[in-house]
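Student: Here's a sequence, model it:
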Amino acid sequence: AFPYGVSITVPIMAGWHAVLGVIEGTITALTVAYLRKRVPHIIFAER
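Tutor: Down below sits the predicted model:
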């Protein structure tokens, strides 16, 4: 049996997912910024 109810589990899970989303967004933004600087033709492909 799980010792905690949904009213405790869901807010904690949502909070962790929010924190991880911010971290993932930061990593993505840093990666895109790096690629724009080092290999711009990957980001700005000619059409």
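Student: drop to CA atoms for contacts and neighbour counts, all remaining ones
Tutor: Noted.
Student: Would you pull up how far the helix ranked longest in the chain lies from the middle of the chain?
Tutor: Scanning the chain for the longest helix, with DSSP state H as the assignment, gives helix 6-38. Put simply, helix 6-38 sits 3 Å off its chain's centre (C-alpha atoms, centre = their mean, to the nearest Å).
Student: Which strands and helices lie in contact with whichever helix or strand comes after it?
Tutor: On the C-terminal side of helix 6-38, the nearest following helix or strand under DSSP states H and E is helix 40-43. The helices and strands touching helix 40-43, judged by 3 or more C-alpha pairs under 8 Å, 6 or more residues apart in numbering; DSSP states H and E, are helix 6-38.
Student: And this one, please, so the two structures can be compared:
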Amino acid sequence: MDTLEAEIQGAIESAFTTLLDSIDSLVEEVVDTIVLQLQATM
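Tutor: Just a heads-up that it's a prediction; the model follows:
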């Protein structure tokens, strides 16, 4: 039972890390796009 719980915990942490990485890169792309748009309008 303990091994199963540890595996589930590990899987959740792994998925969470992947999700955070995805959000991080998405935010970077959005910020870059906004900055480029602002530079273009100035």
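Student: Tell me how they score on TM after superposing.
Tutor: Once superposed, the chains reach a TM-score of 0.74 (TM-score structural alignment, normalised by the length of the second structure), with 37 aligned residues with a C-alpha RMSD of 1.7 Å.
Student: still on that earlier bit, what's the mean distance for the longest helix of the first structure versus the second structure?
Tutor: Once fitted to the second structure, helix 6-38 of the first structure is off its aligned match by 0.5 Å on average (mean C-alpha distance after the TM-score superposition for the first structure).
Student: Please point out which parts of that helix sit buried.
Tutor: For helix 6-38 of the first structure, burial by neighbour count (16 or more other C-alpha atoms under 10 Å) applies to residue 32.
Student: other SSEs contacting that helix?
Tutor: helix 40-43.
Student: okay, the longest helix of the first structure sits on what stretch of the second structure?
Tutor: Residues 5-37 of the second structure are where helix 6-38 of the first structure lands when matched by TM-score structural alignment.
Student: Relative to residue 14 of the first structure, how far out is the most centrally placed residue in the first structure?
Tutor: Among the residues of the first structure, the one closest to the centroid is residue 24, at 2.3 Å (C-alpha atoms, centre = their mean). Taking C-alpha to C-alpha, to the nearest Å as the measure, residue 24 of the first structure and residue 14 of the first structure are separated by 15 Å.
Student: for residue 5 of the first structure, same thing?
Tutor: To residue 14 of the first structure, residue 5 of the first structure is 14 Å away according to C-alpha to C-alpha.
Student: same deal with residue 35 of the first structure?
Tutor: 31 Å.
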